[in-house]
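Structure for this input, please:
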Amino acid sequence: MNIEIQCCGLILMITILIMNNLSGRGRFILYSSKLFVAALLVSIGTICFDILSMVALYYIDSIPMWLTEISCKAYIISLVFEATSSLVYSMYDCFSYKRYRYFAYTALVLDIISSVVIAALPIKFNVTDPQHAFTEGPSVLATYAACLGVLCATVFLLIRYGKRMNKQRFRGVMLWVICWIVAAGIQFFNNALLLIGFATGIGMTVLFAILENPFAWIDRDSGVFNLPMLHEYMRQQYNRSKRFSMISISFATHSGLIEAEDDLRRSLASYFESYAGTRVFRNNRSGFVMIFDYGTKDIQGILKSLRRDFSKEWIYGKNHKSSLLAPLFLVMEDSLITGSASKVFALSNYASNTSVDDTGTVIYMDEQMVKDAMEFEKCKNEMISAMKQDRVVVFYQPIWSNEEKKFVSAEALVRIRKADGSIIPPGVFIPVAEATGHILELGRIVFEKVCRFIRDKHPMDLGIEYVEVNLSVKQCEQRELSAVYRGIVQKYGINPAYINLEITESSTIEIRQNVIENMHDLIRFGINFSLDDFGNGQSNLDYIIDMPVAIVKFDRNMTQSYFTNERARLVMSTIVDMIHKMHLKIVAEGVEHREELAELDRIGIEYIQGFYFSRPLPEPEFMEFVKKYNFDQTFNV
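Here you go, the predicted model:
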């Protein structure tokens, strides 16, 4: 029965070895895969020695005693090496490569010492029942002690350094160790039941399925290495201080095409692999990464070739389809620039989030980019933390009515408060929020806080007629925007007329239909709209014609230009007259001096916003400010 169990374990492990070798694509691209195969071969050798020792015990009367002793001691010594191989494999993630090598050599030396001790001690053979023969005596006890020591060290190190390990590796190794401990425990109390070999086979199967299956590292759509493999490979190279060069190719403009076309993905993957000496990875749904050993390739030459080929239409597929792709090239000529895999991915995200998509655009990773990306990542993490910990705060900047000579509205402006109480200005975190998509959650939080402010603080009792809330470009893209905002207003039970949503010109270029549908739906609900930042960037009067807005807000630059440029003065005067003829009202932003206020009042601009009256204020200070100047005393204009 025992030999049948061992044969089952042997078959399992030989099957794993065959499956591992069936994948010809870079089986040993990861050093951990080499360690796994080494541990697998040690385990196969252990089972072979186990079977050989059982045969020797069965025929103990027919063969020389020294041969039986050698066979049995070879088996129990191999058990120590097998336990150590699991320990060495397990700890690969936990240390720097230099420390890991020291650790592995130390384990090997201890194994050799243990082997000498086990070989020197006497061993006894129990062959009372030839079908269930086994060994015992000092040599066997020394083997159990050595294996127990290795297993205890493995468990201790897993607990001590488990957080540094790949989570899947941690789970896989723990299952392997548990199989070993259970089998060894059973075999210790029942020497006739030999389970360690079979348990090792089960443990190896678990590890292979969870971690070391080479097919799991391949992207099915393109046939190249996938994103998890890219993470592991980069982490390994940095851990081993192996320098490399990288070209990342992203197809941002045509991401939908790349995702939809299997033929195109395979065509691109084959093209990238045609460059000798490159390892190609699928970075995301619409991108690839080429990695070269440092100093082995002319990166500039390869980049020149890539740009030339992608400047033409790309022919692919059985039907010879063609498409003009617009890749973004991110180039890292030396991995020492970043120093870690996490920084490489942070830089990649930073580049894709902040770069303008244009055919043939090339971005080089340099020290300044590393600093910018780290600041970007730091700001992003601070923003995410603030949203989770309710450190997003809303300030209010009062808006003056030239007609009523009092403050009648306010603009809600978001700020982020750090854990130490300091404030991050919007110019720092808003671009990050927009680039990463967190602006959607941030916008929702701000809108909820404004609705709660209106409900709880009753600013309308002080003469405030409505509060302006900014809508980002990303928010305007959302078809469900109207339903979400109507739900929030209803949740707080406030009058929808107390809300005025500001949209920007840039948010209406490609998604104008979505914007208009949402606007009409919210206007029917009772919310009004302003066109914000008029005169900034893509200024065009047809925005005012198409958008159902009630107020137009002049950008600060446009307001200031009126006082410094004669042509700007003439243009702005004409625009003011046209807007008024459309029965719309105007807010002038960026007013800082009394003379500016008087002049804007003279040409008929209804509302004024700027530092002349007040900077944005926290809720309590805003309420005190409005109460003071709307009731207690008149603002000296």
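
drop to CA atoms for contacts and neighbour counts, all remaining ones
OK.

would you say Ile11 is within a helix?
Yes: applying DSSP: H, G, I helix; E, B strand; the rest coil, one finds Ile11 inside a helix.

do you know how far it is from Ser139?
As judged by CA to CA, to the nearest Å, Ile11 and Ser139 stand 29 Å apart.

Let's compare: structure for the following, please.
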Amino acid sequence: MNIELQLCGLVMLVVFLVFIEREKKLNVKNRALFLAAFITCIICLIFDVVSIICIHEAVYNGFSPLITRIVCKAYIILLVTQGYCSFLYSCLDIAIRHSFRLVRMLTLGVYIAGEVLIVVLPIDYHMDGRLVYSYGPAAMCAYIMAAFFISVILVFTVKNKRNMPHRRVIALFTWQGLWLIAAMIQFFFKDVLLVSFASAFGMIVLYSQLENPNEHIDRMTGLFTQNALSLYLNDRYKYSDPFAFYTARIKYLVPSTELDIRKNAVMRSAAGFLELGKEPIFRIGDDMFCIIYDSSERAYQKLLEIKARADGVTDIPVEAKFIYFPDSSLLSGPDEVYNFIHHYDDSSEDVIVCTGDLVQQMRYRSEVYNLIENALRDDRVVVHYQPIYNISTGSFTSAEALVRIVKEDGTLIPPGDFIPVAEDNGQIIQLGIRVFEKVCKLLASGEPQRLGIEYIETNISVAQFDHENPAGFVQNNIEAYKINPCNINLEITETADNELQHLLLLNMEKLIKMGVSFSLDDFGTGRSNLDYFVNMPADNIKFDLTFTQGYFKNDKIKHVMKGMVSIVHDMDMKIVAEGVETKAQYDAMVKLGVDYIQGYYFSKPIPAEEFIAFLKDSNL
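Down below sits the predicted model:
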């Protein structure tokens, strides 16, 4: 009998099924549909073999023709069912779209109608040596249905390939291509029964390319990987399946060189999580894990258990931090889950609970981040200049450059809306670079200098100084725009650790030799501390707006500022009072003895064109 290829395919699938059942499983819709198609393929192969045996016995040994026809119909019914299961599996990536639901319902209707026709239509069979096949209206209907599902799968794969992983597209084309090639060979060589074997081989291809769980297992711990978490989260969010989960960072405070200790510590953490229950556990970082539960109550209970275990570790210093997500619906999908973890992972709190307010804050910060990125890309970062009045000369001899962002509709975004976010995520460096370049471009025109401006102040970050080429960023721009270094004053604000402070001093020394001057910004806010005040070779000290305004509201601040004026002048430095808004405040600062006045009393920060016009009106 001509059943060798079918038996070969059947043995392959059964062996693979045993391995599949023994492996660690990630319960996602994708896998469930694959298993349905896989098992249907096995049953279809069994009935293919049984139908050939029945035909052989009916032709040569008088076996019941009725039972033979029933078995033949069962085989082709299963063949169509396999095609339908394959369709559902293939189109899983677009299965929840509204436009696809109608197609799915129509396809289900075609499948049911086809199966009914196969049941009611007649079927017959033929066997002559190794040549064996079923024929008749029922068989023709089955072949049409199989061709229909293969065609639909190919069409949908081509149409939606941009919405599918490239690897999945290739695997689906290979799978369906094997079916088509086998069907064509069998059509021309009827004694070569390849279709069932090709179907089995195609399932093996799918398994190896798309469904192999070993690709989602962390080799060290045996837990699921971060890629597996993305797949799992995507599946549960796609089908609106609510859940709760938490992440745990169990950080063992041992030197990075102690690799064996760190490995054993990670393995200890993994073992502890495995003892909590059967829920899926993911290792998503060197020392971070994620565990997903169906109920928030169980999730929180297990979080407390693992926290108690971590707190009880005494042989190795350990730091445990948790982010608890009681309601998955607060977040829109895997991307927001990872964004939330990224935003709050560095929190000083042991346990962060994901709430609606925190999610809104994260979304706002993400929106601002994208807004800044787009503004940098589209050159919508602009500089406004706030004139600084020199009391000794009675004119405006300097200005501070302040960053602004213009929306696509032309309106300005208030600096308070984006600067704190930029400072936290590091974008302030790129903004500072862009501002400095625009300041250099304005100075290169020579217009501010002709109108009495001696220098323009711009903020600089320690991170903008390059380790290998000290002061390279500033020096390169000064040389590129051919401006006098004396026209540049850099404002330093942040406190650096000893290593960065040493680097900063090296850069400052080189720039000072070039002619660049420095100001210590935000004095009085805590951002510029006493250590900086003593050690930084700055020319100016800038009293922050809150410090200046405090002079008129708090007697202690008034006494401090009086003393600071004397100290600063004794150190041969100048003082800029920021935030001066009224004539009375101006008179008080002049009486106090400051050297420069900056604030709305004279002008708000204004665009370059208005700044030049202001200087023409005020200094000429």
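
What would you report as the TM-score here?
Between these two chains, after superposing, the TM-score reads 0.86 (TM-score structural alignment, normalised by the length of the second structure); 616 aligned residues with a CA RMSD of 3.8 Å.

picking up where we left off before, compare Ile11 and Ser139 of the first structure (neighbour count), which wins?
Neighbours per residue (other CA atoms under 10 Å) separate Ile11 of the first structure from Ser139, with Ser139 holding more: 22 against 14.

got a list of contacts for the strand or helix carrying that one?
Assigned by DSSP states H and E, Ser139 of the first structure belongs to helix 138-161. Residues outside helix 138-161 of the first structure that contact it (CA atoms under 8 Å, 6 or more residues apart in numbering): 73, 76-77, 79-80, 83-84, 87, 90-91, 94, 114, 117-123, 170, 174, 177, 181.

Return the list of helices and strands in contact with the helix or strand following that helix.
Of the helices and strands lying after helix 138-161 of the first structure in sequence (DSSP H and E), the nearest is helix 167-189. Other elements packing on helix 167-189 of the first structure under the criterion 3 or more CA pairs under 8 Å, 6 or more residues apart in numbering; DSSP states H and E are helix 65-90, helix 138-161, helix 196-207.

In helix 167-189 of the first structure, which residues are buried?
Buried residues in helix 167-189 of the first structure, defined by neighbour count with 16 or more other CA atoms under 10 Å: 169-181, 183-184, 188.

What of stretch 121-130 of the second structure?
Judged by neighbour count using 16+ other CA under 10 Å, the buried positions of stretch 121-130 of the second structure are Ile123, Asp124, Tyr125, Met127.

who's in contact with it?
Contacting residues not belonging to stretch 121-130 of the second structure are listed as 1-2, 55-56, 59, 69, 72-73, 132-139, 191 [CA under 8 Å, 6+ apart].

Buried ones among those residues?
Among those, those classed as buried by 16+ other CA under 10 Å are 2, 55-56, 59, 69, 72-73, 132-134, 137-139, 191.

Please enumerate the helices of the stretch 301-450 of the first structure.
341-354, 367-388, 426-436, 439-457 (DSSP state H, counting those that start in this stretch).

Show me what the second one is packed against.
This points to helix 367-388 of the first structure. Identification of packing neighbours for helix 367-388 of the first structure by 3+ CA pairs under 8 Å, 6+ apart yields helix 341-354, strand 406-417, helix 426-436.

on that earlier part again, which of the helices and strands packed on helix 167-189 of the first structure sits closest to Ser274 of the first structure?
Closest to Ser274 of the first structure of these, according to CA to CA: helix 196-207, at 32.8 Å.

Counting neighbours, which bits of the next helix or strand after the closest one end up buried?
Sequence-wise, the next helix or strand downstream of helix 196-207 of the first structure (DSSP H and E) is helix 227-239. Buried residues in helix 227-239 of the first structure, defined by neighbour count with 16+ other CA under 10 Å: Leu227, Met229, Leu230, His231, Glu232, Tyr233, Met234, Arg235, Gln236, Gln237, Tyr238, Asn239.

Switch those over to a markdown table; also include distance to Lys321 of the first structure.
Formatted as a markdown table, the buried residues of helix 227-239 of the first structure follow (distance: CA to CA, whole Å):
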| residue | distance to Lys321 of the first structure |
| --- | --- |
| Leu227 | 27 |
| Met229 | 31 |
| Leu230 | 30 |
| His231 | 33 |
| Glu232 | 35 |
| Tyr233 | 34 |
| Met234 | 35 |
| Arg235 | 38 |
| Gln236 | 39 |
| Gln237 | 38 |
| Tyr238 | 40 |
| Asn239 | 43 |
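
burial of the residue nearest to Arg285 of the first structure when sequence neighbours are not counted, as a residue count?
Excluding its sequence neighbours, the residue lying closest to Arg285 of the first structure (CA to CA, 6 or more residues apart in numbering) is Glu259, at 5.9 Å. Glu259 of the first structure has 15 neighbours, counted by other CA under 10 Å.

Name the SS class of Glu259 of the first structure, please.
Reduced to three states by three-state DSSP, Glu259 of the first structure is helix.

Most tightly packed of the helices and strands packed on helix 167-189 of the first structure?
Here the criterion is mean neighbour count by mean count of other CA atoms under 10 Å, and of those the winner is helix 196-207, at a mean of 24.

list the helices and strands it packs on?
helix 2-22, helix 31-58, helix 167-189.

Superpose on the second structure and give me the mean offset of it.
Once fitted to the second structure, helix 196-207 of the first structure is off its aligned match by 3.6 Å on average (mean CA distance after the TM-score superposition for the first structure).

quick check: angle from that helix to helix 65-90?
Angle of helix 196-207 of the first structure versus helix 65-90, following axes from the mean of the first three to the mean of the last three CA atoms, to 10 degrees, is 20 degrees.
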